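Visitor: curious how this folds, go ahead:
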Amino acid sequence: MQTVPASDPASPKKRGRPLKGTGGNLRAELIEKSAQLFRERGYDNTTVRDIAAATGIQAGSWFYHFKSKQEILAAIMEQGVAQSLAQIEAIAAQELPPRAMLRQLVEVHLHTLLAPDHHFIPVLLYEARSLDESSRARILALTDRYEAVWDDAIARLHQSGEWTLPTRFDRLFMFGALNWTVQWYKADGAADIAQLADAAIQFILRTPES
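Guide: Got it, this is the predicted structure:
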């Protein structure tokens, strides 16, 4: 939905349609701030007033963009997964060797998980149970496409012989290890995300790059 242009900062706010913020449209800011609050406090412990306060608007203005807290939860997940999906599908479309493709997929996934302003995957991991049935179906369709890219990359590694002793649980084990990094990774630690991706590939494939 569109918003009206921001008024002069010195003039009082008018009632009615929320104004567009300096950091982008208000809907995008609501999604960003809500994702951060849901990650830090949990979905159940975050109120509509908390979200309104975080974005500097009146509580009633929040409902111009979203009818319920449930709706914004779905928007966080849907928008976040769609953005990451676009990135990894672009990688999959390239003519890359199997190991190089997996390396790029891992780095994108880790960046999505661990970048300071990225909150949607932790919200997706821990708050998906709060989605209603129709929202869950939309998110599931996107995550199925996301996982299909990884399944294809893993299959290519199996075929090349670079992933020895394949099992039908490879993607699940790999995602479990990668997703758990949100619990222990520190941005000011001993490795950046690119270095962490290198280490993850060596851990997963158990062989150095030739």
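Visitor: going forward, measure contacts between C-alpha atoms and count neighbours the same way
Guide: Fine.
Visitor: list the buried ones in stretch 49-65?
Guide: For stretch 49-65, the neighbour count (16 or more other CA atoms under 10 Å) marks 51-52, 55, 57, 62, 65 as buried.
Visitor: figure out how far that stretch is from the centre of its chain.
Guide: 23 Å (CA atoms, centre = their mean, to the nearest Å).
Visitor: now the second one, please; I'll put the structures next to each other:
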Amino acid sequence: MAVGERDGVRTRARILEAAQELFVERGYAGTSIADIAGKLGTSKATLYYHFNSKELILGALITEPLSLFAKLAERCAKERLSPEELLRALIDLTVETHAVNALLSSDPSISPVLRGMYDVEGSTRTFIHALAGPNASDEALARAWAAFAVAKQGAFWAVEAGNGTLSPAQKQEFLAAALRCLDQ
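Guide: So this is what the prediction gives:
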């Protein structure tokens, strides 16, 4: 990679880091391109060179975590993952993508942008139906929603309250609790 390319990659990374901090602090709607440029000590023109809009900055921040979520849903739809495999992968993904999940869960102004980029609801429905099984009863669907909530939201809030990670023992406990929701 040439020096100019490396500098461009570093600049983009700095822009994304500054934007994420401001989005968490002020919200997506409450942060402007001028705010991000000011935090970086640069001009709006520099930002526009790397990102044409604030929406593209948000897109760059959330693309990887949401594409990983979508890929897990695709894998779930194609393969017959056991509930244990699916819930373990969901817990690991939640821990791995915690910083961006915190941003997404704390700012309602992001939801319309997010819906335009990814079908998060569709991926979630794929997980629920995989956990509930074919021709699931209302009771099985309720247990699947509970297991999903324990795995995803439980792990998220534990990471949020802790040091940014979960120990292997904590991950195993969330997995066991989610499986108990499914009566497994």
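Visitor: what residues are up against the most centrally placed residue in structure 2?
Guide: Centroid check for structure 2 by CA atoms, centre = their mean gives residue 101 as the closest residue, at 4.0 Å. By CA atoms under 8 Å, 6 or more residues apart in numbering, the residues touching residue 101 of structure 2 are 94, 156.
Visitor: return the set of buried residues in the host helix or strand of it.
Guide: Here residue 101 of structure 2 sits within helix 98-106, counting by DSSP states H and E. The neighbour-count check on helix 98-106 of structure 2 (16+ other CA under 10 Å) flags 98-101, 103-104 as buried.
Visitor: closest to residue 156 of structure 2 among the residues you listed?
Guide: Ranked by distance to residue 156 of structure 2 (CA to CA), these are led by residue 98 at 6.6 Å.
Visitor: ok, now which ones touch that closest one?
Guide: Counting by CA under 8 Å, 6+ apart, residue 98 of structure 2 has contacts 156, 159-160, 164.
Visitor: how much space separates it from residue 133 of structure 2?
Guide: Applying CA to CA, to the nearest Å, the value for residue 98 of structure 2 to residue 133 of structure 2 is 28 Å.
Visitor: now do residue 147 of structure 2
Guide: From residue 147 of structure 2 across to residue 133 of structure 2, the span is 13 Å (CA to CA).
Visitor: of those two, which one has the most company?
Guide: When neighbours are counted by other CA atoms under 10 Å, residue 147 comes out ahead of the other of residue 147 of structure 2 and residue 133, with 28 against 14.
Visitor: in CSV: the buried residues of stretch 49-65 of structure 1, plus secondary structure.
Guide: Below are the buried residues of stretch 49-65 of structure 1 laid out as CSV (DSSP: H, G, I helix; E, B strand; the rest coil):
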residue, secondary structure
51, helix
52, helix
55, helix
57, coil
62, helix
65, coil
